[in-house]
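**Student:** predicted model and sequence below, questions to follow.
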Amino acid sequence: MVRLQHEGDELRRRLTVSAMIIASIPFLAYITFMLYILSPRLNTDIEETKDLLVPVVLYTIVIVGMAYTSYLRDRKASGFWSVFAGAVFFVLSDTILAFNRFVLPLPTPGLFVMFTYGIGQYLITIGTLQVTAKDSKAA
């Protein structure tokens, strides 16, 4: 708990509100793009998709928010790039899943989804272990 509070204090010292807003622009643009593409296909009377607009919007915000917060981490910290790249691969995995389901069926969606998902989870895990290993050596 103390470690998390310390990391939060460090983050506040490093980032100003304006820097955080500027950093959020590509992430907000991605959310906007995805919802622009997906909402016409979810906002229909088709039984299988008519109740999915709100859950898809919320899920898109959550996963892109995860990528955004991974980007806000200290770039000098061990594992920064691994965690951030993993978050991007995770978002890519869900993007492929959404496009396959709601926009255009892909020839082998499972392969692409699981490949990007697996790489994403691997990189997030490796990056987290790098931070943990560094912290345990410092203690």
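**Tutor:** Now that the structure is in, tell me what you want to look at.
**Student:** for the rest of this, base every contact and every neighbour count on C-alpha atoms.
**Tutor:** Fine.
**Student:** give me the element residue 96 is part of.
**Tutor:** helix 80-98 (DSSP states H and E).
**Student:** just the buried residues of the next helix or strand after that helix, please?
**Tutor:** Where DSSP H and E defines the elements, the next helix or strand beyond helix 80-98 is helix 109-138. For helix 109-138, the neighbour count (16 or more other C-alpha atoms under 10 Å) marks 109, 112-114, 116-124, 126-128, 130 as buried.
**Student:** what's helix 109-138 packed up against?
**Tutor:** When contacts are defined as 3 or more C-alpha pairs under 8 Å, 6 or more residues apart in numbering; DSSP states H and E, helix 109-138 packs onto helix 80-98.
**Student:** what distance do you get for the residue positioned nearest the centre of the chain to residue 102?
**Tutor:** The centre of the chain sits closest to residue 67, judged by C-alpha atoms, centre = their mean, with a distance of 3.2 Å. The spacing between residue 67 and residue 102, counted by C-alpha to C-alpha, to the nearest Å, is 23 Å.
**Student:** cool, and residue 113?
**Tutor:** Distance from residue 113 to residue 102, counting by C-alpha to C-alpha: 15 Å.
**Student:** same check on residue 74?
**Tutor:** Applying C-alpha to C-alpha to residue 74 and residue 102 gives a distance of 36 Å.
**Student:** swap in residue 92?
**Tutor:** 15 Å.
**Student:** so for those two, which sits in the more crowded spot?
**Tutor:** residue 92 (18 against 15; other C-alpha atoms under 10 Å).
**Student:** can you pull the contacts of that one?
**Tutor:** The contact partners of residue 92, taken as C-alpha atoms under 8 Å, 6 or more residues apart in numbering, are 116-117.
**Student:** another structure for you, compare them:
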Amino acid sequence: MILQKTRLWLTLYFIVTAIHLDAIAMRLHMLQNVTKALLMPLLALYLLSAIRHLRPAIFRNLLLTALFFSWAGDILLIQEQYFLPGLGSFLLAHLAYIGFFLKVRYTNHPLPLCKYPFIFLTEIVVLAFLFFMLPYLGSMRIPVIIYAVAISFTLLCAMHAFRLGEQPMGWYCIAGAILFICSDAAIAVQHFYRSLPAAGIFIMTTYCLAQWAITEGSCRYLKSRVKA
């Protein structure tokens, strides 16, 4: 029964995602807004259904915090004038994800090894993108830089949270963090540089897959702790 309910929430999440993408393509703004507001609550219900009774609760609470601030960011970004508060809300979401991955890393024994080449590669890519975007950011320069640093740390923390050879569920989280960066990079280009064809569909496809992948990988890891 619990497994069926868990699958139901996840199925509903992907159905609403598909409807949302169709609404973007057909420019049905009201339907876009309604479905966008439903996405993170459905993913949170999937998360709660999958790991409701797992302890310690700090893991679950950090993930729920990330989804809550992501939901708040989704709502705020519906209106252009709330771009900065929306960015701030997503910053808090990434801080919660960073807290989750650090918690996983430092309760994971033996401790996962540092992957220095990936650290340098990630930061080089982020810095190159920022240098490209800087002339176009105007008064938003500092907030965007802070956010870019935070999202790069989400990826780095996901990379270093798991022993990937033994814990392949970590790849879900890494893929999710990479997709999140792709989504946010497209938002930055669209908002500050130039309009992109089918930008809304690309942004929301990568975003919805990112949130699912991080949640899925996290749930699989937390379930594996119980079995171990």
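**Tutor:** Ah, there it is. Because the structure is a prediction, the values reported are computed rather than measured.
**Student:** TM-score for the pair, please.
**Tutor:** Remark: TM-score between the superposed chains equals 0.80 [TM-score structural alignment, normalised by the length of the first structure]; 128 aligned residues with a C-alpha RMSD of 2.5 Å.
**Student:** what do we get in the second structure for the residue nearest to the centre of the first structure?
**Tutor:** Counting by TM-score structural alignment, residue 67 of the first structure lines up with residue 155 in the second structure.
**Student:** now do the SS call for its match.
**Tutor:** Classification of residue 155 of the second structure using DSSP: H, G, I helix; E, B strand; the rest coil returns helix.
**Student:** quick check: chain neighbours aside, which residue is closest to it?
**Tutor:** Ranked by C-alpha to C-alpha, 6 or more residues apart in numbering and with sequence neighbours excluded, the top spatial neighbour of residue 155 of the second structure is residue 177, at 5.1 Å.
**Student:** for the one you found, give its distance to residue 125 of the second structure.
**Tutor:** Using C-alpha to C-alpha, one obtains 14 Å as the distance from residue 177 of the second structure to residue 125 of the second structure.
**Student:** what's the answer for residue 36 of the second structure, then?
**Tutor:** Relative to residue 125 of the second structure, residue 36 of the second structure is positioned 29 Å away (C-alpha to C-alpha).
**Student:** ditto for residue 9 of the second structure
**Tutor:** The spacing between residue 9 of the second structure and residue 125 of the second structure, counted by C-alpha to C-alpha, is 35 Å.
**Student:** neighbour count for those two, which is higher?
**Tutor:** Higher neighbour count among residue 9 of the second structure and residue 125: residue 9, with 21 against 11, using other C-alpha under 10 Å.
**Student:** now do the contacts for that one.
**Tutor:** Residue 9 of the second structure is in contact with 42-43, 45-46, counting by C-alpha under 8 Å, 6+ apart.
**Student:** what lines up with the residue nearest to residue 155 of the second structure in the first structure?
**Tutor:** Per TM-score structural alignment, residue 177 of the second structure is aligned with residue 87.
**Student:** residues near that match, how many?
**Tutor:** 27.
**Student:** so it makes contact with residue 69?
**Tutor:** No - applying C-alpha atoms under 8 Å, one finds residue 87 of the first structure not in contact with residue 69, separated by 9.5 Å.
**Student:** how about the helices of the second structure, start to end?
**Tutor:** Per DSSP state H, the second structure carries helices over the ranges 2-26, 29-51, 57-76, 83-106, 116-137, 141-161, 170-188, 199-227.
**Student:** for the closest residue to residue 73 of the first structure other than its chain neighbours, what are its contacts?
**Tutor:** Distances taken as C-alpha to C-alpha, 6+ apart place residue 80 nearest to residue 73 of the first structure, at 6.8 Å, with adjacent residues excluded. The contact partners of residue 80 of the first structure, taken as C-alpha under 8 Å, 6+ apart, are 70-71, 73-74, 127.
**Student:** quick one: the residue nearest to the centre of the first structure and residue 84 touch, right?
**Tutor:** Yes - the criterion here is C-alpha under 8 Å, and residue 67 of the first structure meets it with residue 84 at 6.6 Å.
**Student:** map residue 114 of the first structure across to the second structure for me.
**Tutor:** Counting by TM-score structural alignment, residue 114 of the first structure lines up with residue 204 in the second structure.
**Student:** do you know how far its match is from residue 109 of the second structure?
**Tutor:** With distances taken as C-alpha to C-alpha, residue 204 of the second structure is found 36 Å from residue 109 of the second structure.
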